[in-house]
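K.L.:
no sequence on this one, just coordinates:
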């Protein structure tokens, strides 16, 4: 982290490469490897936590972060000075080693100073009362036909239920990625697998998440998640 003395901003710099972070190659859409939106969210959560602003009030994705077959990309998370009780945040990248290349903006948002109150979760009884199971045995074959090319690390969806408009999911981080789980608030592949559930029960359109709101992290390093969507 680099603090900017003149305006109380903070800059976090890093590098992403499918060679050194091999799990990234397991996330491709229509033949293109890209950082999942959950990865951008994880970057913001981690940076916000480091400066004492752990709540992602909002985060809007602007452009996908594409990963090259060889080499990597430089990434910056920039947190601005406080404005009206929040701090603006943005994510940019450029090809590694090309100092003349322009930075591409991938997301902009706003951080809050404290986590949201923990909402009462209707997950004590599992599966939830009245929920009807959805067959997911061929889920990743179906998703492949829609353009989602998920490798083993991203194939974490284990069960789905529906109750009216509600969707419930049970996801598990594949064992080969367990060693990485503690390095993240929530491993991007695990959280991304939660988003596979509405795709399975949806209308067959290929979509990507483009915004997040009210995201707080209460514990880290999970390898299994139950979710209501």
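P.N.:
On my side now, so go ahead. Fair warning: this is a prediction, and the values are worked out from it, not measured in the lab.
K.L.:
can we go C-alpha only for contacts and neighbour counts from here?
P.N.:
Fine.
K.L.:
mind listing the strands in the chain by residue range?
P.N.:
Assigned by DSSP state E, the strands in the chain fall at 2-4, 9-16, 27-29, 32-33, 55-61, 73-79, 87-95, 104-112, 132-134, 148-150, 157-163, 166-172, 211-215, 224-228.
K.L.:
Check the burial of residue 87 by counting its neighbours.
P.N.:
Number of residues near residue 87 (other CA atoms under 10 Å) recorded here: 21.
K.L.:
and if you look at the one 4 residues further on?
P.N.:
Residue 91 sits with 26 neighbouring residues when counted by other CA under 10 Å.
K.L.:
can you pull the contacts of it?
P.N.:
The contact partners of residue 91, by CA atoms under 8 Å, 6 or more residues apart in numbering, come to 40, 75, 76, 77, 78, 105, 106, 107, 108.
K.L.:
want to compare, so here's the second one:
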């Protein structure tokens, strides 16, 4: 009984004649979300994060286990992040899981997080997620954190894939304050604007295809070794439950192009996040960001400062190292566990 804007739903297409026989009205609306039973009935606590359904403390070692489920049917916008034709959960999504775990256990920062293997999402079906936080270690009190996945239909004999490993730490570090203050004025004083014409086409030519959800960079400026970006999340995209939406933070990293030497990246490879250090989330729920990306002397390394439109800190990363990945390396990550299966 509702009007349907087919152009918004289907994008480009061709109109064809409707059949001439009479229509019988049937309801085909997709369900807005899956129904989840009360996890408290099995001794768990519910998680508000869109990717994590439950969390429990582990009695033996003072650790925590977060469990969840991820699929393109439930998070279709993730299909808009692909490398060499393979849909990958963005590295910012794995960081978001670590930040969520840090907030839950009372840690102020992700001291480090190394992305070991891309998390590939299948076209059909789902993957199960586990985020494991171990007990505090030694005098530092840092907690190891790790992110795993396994196909939902896999048997217990199939090994979990290890996607990220790092440490959570207490003690906030308000470094990046100067950069945050600089972002209070927009455009930043003394910066020169960089054209975004054909910007995402250039990414696609290198094998990184970003759909509308990830094309959030709307302005790009440069001053010396620092690039400044204005990033917005598309209308209608919910940020509920996320500390910082992975698509929004991923778009913030696109500002790197403003200071990156294109000759420093080999043809046929794409730069992907590899190692985060010193990451702190100061505010959640952002839909628009101002970004400062400063290129370090080391190759493919940078620091990141992100504020809201008022210049108030949202997230700061002391360091991010990128690593070049080839099409073959990405495809190895989606190796089939079973040679034959019913489909």
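P.N.:
Great, that's in hand. Remember, predicted model here, so these are calculated numbers, not experimental data.
K.L.:
Provide the TM-score value for the superposition.
P.N.:
Scored against TM-score structural alignment, normalised by the length of structure 1, the superposed chains reach a TM-score of 0.95; 227 aligned residues with a CA RMSD of 1.3 Å.
K.L.:
shouldn't residue 269 of structure 2 be in contact with residue 323?
P.N.:
No - with contact defined as CA atoms under 8 Å, residue 269 of structure 2 does not count as touching residue 323 (9.4 Å).
K.L.:
Of all the strands of structure 1, which one comes closest to residue 140 of structure 1?
P.N.:
Between residue 140 of structure 1 and the strands of structure 1, the shortest gap by CA to CA is with strand 148-150, which sits at 7.4 Å.
K.L.:
Give the other helices and strands that that closest one contacts.
P.N.:
If contacts are counted by 3 or more CA pairs under 8 Å, 6 or more residues apart in numbering; DSSP states H and E, strand 148-150 of structure 1 sits against strand 27-29, helix 139-145.
K.L.:
Can you find the partner of residue 112 of structure 1 in structure 2?
P.N.:
Using TM-score structural alignment as the criterion, the counterpart of residue 112 of structure 1 in structure 2 is residue 169.
K.L.:
ok, now residue 58 of structure 1?
P.N.:
Correspondence of residue 58 of structure 1 to structure 2, assessed by TM-score structural alignment: residue 112.
K.L.:
Residue 137 is in contact with the match of residue 112 of structure 1, correct?
P.N.:
No - taking contacts as CA under 8 Å, residue 169 of structure 2 lies outside contact range of residue 137: 10.3 Å.
K.L.:
Report the contact partners of the spatially most central residue of structure 1.
P.N.:
The residue lying closest to the centre of structure 1 (CA atoms, centre = their mean) is residue 38, at 0.7 Å. By CA under 8 Å, 6+ apart, residue 38 of structure 1 lies in contact with 188, 189, 191, 192.
K.L.:
my guess is the first one contacts residue 42, does it?
P.N.:
Right, the one you point to is residue 188 of structure 1. Yes - with contacts counted by CA under 8 Å, residue 188 of structure 1 reaches residue 42, the gap being 6.9 Å.
K.L.:
Check the gap between the alignment partner in structure 1 of residue 189 of structure 2 and residue 71 of structure 1 for me.
P.N.:
Using TM-score structural alignment, the partner of residue 189 of structure 2 in structure 1 is residue 129. From residue 129 of structure 1 over to residue 71 of structure 1 the distance is 49 Å, taken as CA to CA, to the nearest Å.
K.L.:
so which of the helices and strands packed on strand 148-150 of structure 1 gets nearest residue 179 of structure 1?
P.N.:
strand 27-29 (18.5 Å).
K.L.:
Now do that closest one: which range of structure 2 does it align onto?
P.N.:
Going by TM-score structural alignment, strand 27-29 of structure 1 lines up with residues 81-83 of structure 2.
K.L.:
unless I'm mixing things up, residue 221 of structure 2 is touching residue 257, no?
P.N.:
No - contact criterion CA under 8 Å: residue 221 of structure 2 and residue 257 do not qualify, at 10.2 Å.
K.L.:
For the two, work out which one has more neighbours and name it.
P.N.:
Comparing residue 221 of structure 2 with residue 257 by other CA under 10 Å, the one with more neighbours is residue 221, at 22 against 16.
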